[in-house]
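[1] Have a look; sequence and predicted model below, questions after that.
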Amino acid sequence: MPETLKAVQDMTDEAPVTDVTETFIQWQDLLNELKEKVSDRFELRPDPSTDGLKSFGEDGGPRGSLAGYTGPEVDWMIHSWVGDPEHGFVNLHLTVWLGPHVRVPHLGLALLCWPGGWFYLDSVPRTSLVADGEYYDRYYAPAEEEWLAVREEYEDLSWFTSRTGFIRGSLSPTAYCYSMPRDERHVELVRRLMHDQVDRWLGWVDAAEPVAAEERETLAASDLAIRRNIVERDPANVMAVRYFGEQVTDRLVRALWGGDRSLPRPS
């Protein structure tokens, strides 16, 4: 299988200027569909700290939108995009970090054009998979067969290897993290995988056993540390600095992990 080793900014800089608006709209529609599924299941409230980020940037240039949500069962959900689709770059996210009442993996979804296609899909673990074999068997082992089948069938997928070791270490064994052509076949693959993942994840939440009350504070602290580290160490943050400057990027990064949140975390 091919492998992508270049950084996001290098892929964008080395490619010809390409209008990716068509794929951007497809990615937006997909994440809207998935967000609706999540919103139908959970009670969610927009956090006031992200009200000023619902729309930023300039029409026809670098711009974006970011909204943070929380609720009784959801610690922090982000629905966002940033980029300049007319000139070949967009980055979209839907991430859902659960409260400490269950140990179900968090949901991580991301889509990108640079100007080729790229997608990320993962169940973010909340324990050591090597130490907790039962957790692996419950949430990850059932995905192994399809994960391998996709790698074998879709020869145009190129595994994305981050140049940052910390980010490589954040992926679970069944994560999808691929560059790909932006054609109908691959877009439909991503659509199917993401809808299946969200449906499966919602089933996990419904079937989960509650975490003991005395263990929830420790779990919540671990969740926050993982989320903050992943967001702050994301090498793609350099694209936001390029488009919006350090000050706006710092605010966007804090919003992604909930650093300025107004509403309390679920207990």
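    Now that the structure is in, tell me what you want to look at.

[2] only C-alpha atoms for contact and neighbour calcs from this point on.
    Noted.

[3] Off-centre distance for the longest helix anywhere in the chain?
    Scanning the chain for the helix with the most residues, using DSSP state H, yields helix 184-207. Remark: helix 184-207 is offset 13 Å from the chain centroid, using CA atoms, centre = their mean, to the nearest Å.

[4] ok, now which ones touch residue 62?
    Residues counted as contacts of residue 62 (CA atoms under 8 Å, 6 or more residues apart in numbering) are 82, 83, 84, 243, 244.

[5] Please read the previous query as pertaining to residue 126.
    Residues in contact with residue 126 (CA under 8 Å, 6+ apart) are 103, 104, 105, 106, 219, 222, 223.

[6] and these, which are buried?
    Buried members of those, counted by 16 or more other CA atoms under 10 Å: 103, 104, 105, 106, 219, 223.

[7] quick one: which of those is nearest to residue 95?
    Closest approach between those and residue 95, by CA to CA: residue 106, at 7.7 Å.

[8] do you know how far the closest one is from residue 55?
    Using CA to CA, to the nearest Å, residue 106 is found at 26 Å from residue 55.

[9] ok now the host helix or strand of residue 240, how far from the chain's centre?
    Element membership for residue 240, per DSSP states H and E: helix 237-257. Taking CA atoms, centre = their mean, one finds the center of helix 237-257 at 16 Å from the center of the full chain.

[10] Now it: buried residues?
    Buried residues in helix 237-257 (16+ other CA under 10 Å): 237, 239-240, 243-244, 248-250, 252-257.

[11] Against that first model, consider the following:
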Amino acid sequence: MSGSSAQTKTIHEFLAESPDVDSSELWAQFWEILSEAKDRITAELPVQPHPSSAGLDYWATDDASYEGAMNTFAGEPAADGPHAEWLVHSWIGNRKNSILDMNLQVWLGPEVDVPHLIIVFGTIPQIFFYSEFVSRRDLMVETDYLAKYYEPQNESFLQLRGDDRFTWSVSHGTYMRAFLSPVAHSYVAERTEDVVETLREVVRERVDTWLGWVREATAVPEAERAALRQRDHQVRTYGYTLDPMNELSKKFLGAERVEELVAVRAGFQQMEETA
């Protein structure tokens, strides 16, 4: 197989090759990594469970072919600094049948313009890893913002990009490719302990970096905050609703149930509350 075909291979193709691989152990490892990151973040940016995900802390279909957990949280604006407006800690899939999609996503309020944070683990059944600092500005013209947040990450990005254990994974969704920043991680790798431990360190480094940005952030002028929040909410909406993974979930859950879960995950109710 050529490198290009490995990079553009669909999740459906990966699953068709190995449809019944038990990923329970990897689920436990990845959930531990995501939970540790969540705890570190919420220690500095307090949040409360959001009622929209009540009852979804664990769910499964009647035949147990698909399962998951949806934990959503919202923070209150702080008088003296930034807050986490929306935080999602979730997973969906089947731990015994190859496929998992596990997420930690933190969306900041408009008091600062620090990039948002996304960390995703999955099994297809190979390991999938995606991590992103979601830009709040137009990087093609706001080069000061690019230099402040993205240029310092260039070396660590290139280090992982050049690691032969990791194959670049190309989303088949054009919006999801437009979503990528210059330092996004999007990889498939073999199911080995050394890969897991490498990714554990990548996540810790990203969280360290991100929390440092949050601590040192300068305030966005009051007059600019409404427009920044509106843009954030648009990006949040499209990032969840246009994710090609939704189409895969519809095969297991049906379109109506997937749309319900996407609405909770994206935080449509929370957006309305803060509009």
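    Received the coordinates, thanks. Every value quoted in this text rests on a predicted model; they were computed, and no experiment measured them.

[12] What is the nearest of the contacts of residue 62 of the first structure to residue 41 of the first structure?
    residue 82 (26.5 Å).

[13] Let me see the residues that make contact with the helix or strand the closest one falls within.
    In the assignment (DSSP H and E), residue 82 of the first structure maps to strand 74-84. Applying CA under 8 Å, 6+ apart, the contact partners of strand 74-84 of the first structure are 35, 42, 44, 60-70, 89-99, 240, 243, 256-258, 265-266.

[14] Where does it end up in the second structure?
    Counting by TM-score structural alignment, strand 74-84 of the first structure pairs with residues 84-94 of the second structure.

[15] Same question for stretch 162-173 of the first structure.
    Aligned using TM-score structural alignment, stretch 162-173 of the first structure spans residues 171-182 in the second structure.

[16] What's residue 104 of the second structure aligned with over in the first structure?
    Under the alignment (TM-score structural alignment), residue 104 of the second structure pairs with residue 94 of the first structure.

[17] How about the secondary structure of its match?
    Per DSSP: H, G, I helix; E, B strand; the rest coil, the secondary structure class of residue 94 of the first structure is strand.

[18] Tell me how many other residues crowd it.
    Close neighbours of residue 94 of the first structure, defined as other CA atoms under 10 Å, add up to 20.

[19] Please enumerate the strands of the first structure.
    3-4, 45-46, 56-57, 63-70, 74-84, 89-98, 106-113, 117-124, 158-160, 176-180 (DSSP state E).

[20] could these go into JSON lines alongside distance to residue 196 of the first structure?
    As requested, the strands of the first structure are arranged in JSON lines below (distance: least, CA to CA, whole Å):
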{"stretch": "strand 3-4", "distance to residue 196 of the first structure": "25"}
{"stretch": "strand 45-46", "distance to residue 196 of the first structure": "25"}
{"stretch": "strand 56-57", "distance to residue 196 of the first structure": "32"}
{"stretch": "strand 63-70", "distance to residue 196 of the first structure": "23"}
{"stretch": "strand 74-84", "distance to residue 196 of the first structure": "19"}
{"stretch": "strand 89-98", "distance to residue 196 of the first structure": "15"}
{"stretch": "strand 106-113", "distance to residue 196 of the first structure": "12"}
{"stretch": "strand 117-124", "distance to residue 196 of the first structure": "11"}
{"stretch": "strand 158-160", "distance to residue 196 of the first structure": "21"}
{"stretch": "strand 176-180", "distance to residue 196 of the first structure": "13"}
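
[21] coming back round to it: list the contacts of the helix holding residue 240 of the first structure.
    Under CA under 8 Å, 6+ apart, the answer for helix 237-257 of the first structure is 9, 49-50, 57, 62, 66, 68, 76, 78, 82-83, 224, 227-228, 231-232, 260-261.

[22] thinking residue 213 of the second structure is in contact with residue 114, fair?
    Yes. Shown here, residue 213 of the second structure and residue 114 form a contact pair, counting by CA atoms under 8 Å, at 6.6 Å.

[23] related to what we said a few turns ago, going by neighbour count, list what's buried in the match of stretch 162-173 of the first structure.
    For stretch 171-182 of the second structure, burial by neighbour count (16+ other CA under 10 Å) applies to 171, 176, 180.

[24] So which of those belong to helices?
    Mapping those onto helices (DSSP H) picks out residue 176.

[25] any idea which of the buried residues of stretch 171-182 of the second structure is closest to residue 151 of the second structure?
    For these, the residue nearest residue 151 of the second structure by CA to CA is residue 180; the value is 14.8 Å.

[26] just checking, that closest one touches residue 132?
    Yes. Proximity of residue 180 of the second structure to residue 132 meets the contact threshold set by CA under 8 Å, at 7.3 Å.

[27] residue contacts, whatever residue of the second structure lines up with residue 32 of the first structure?
    Under the alignment (TM-score structural alignment), residue 32 of the first structure pairs with residue 35 of the second structure. Counting by CA under 8 Å, 6+ apart, residue 35 of the second structure touches residue 89.

[28] Quickly note the distance from residue 35 of the second structure to residue 88 of the second structure.
    On the measure of CA to CA, residue 35 of the second structure and residue 88 of the second structure end up 11 Å apart.

[29] Same question for residue 30 of the second structure.
    In terms of CA to CA, residue 30 of the second structure sits 15 Å off from residue 88 of the second structure.

[30] quick one, which of those two is more surrounded?
    residue 88 (24 against 20).

[31] so what's that one closest to, chain neighbours aside?
    Counting by CA to CA, 6 or more residues apart in numbering, residue 72 is the residue found nearest to residue 88 of the second structure once chain neighbours are left out, at 4.6 Å.

[32] tally of neighbours for the closest residue to residue 86 of the first structure other than its chain neighbours?
    In this structure, residue 86 of the first structure finds its nearest non-sequential neighbour in residue 19, 4.3 Å apart by CA to CA, 6+ apart. Per other CA under 10 Å, the neighbour tally for residue 19 of the first structure reads 16.

[33] Show me what residue 19 of the first structure lines up with in the second structure.
    Alignment note (TM-score structural alignment): residue 19 of the first structure maps to residue 22 of the second structure.

[34] again, but for residue 261 of the first structure
    Correspondence of residue 261 of the first structure to the second structure, assessed by TM-score structural alignment: residue 270.

[35] Its match and residue 263 of the second structure, how far apart?
    Per CA to CA, residue 270 of the second structure is found 10 Å from residue 263 of the second structure.
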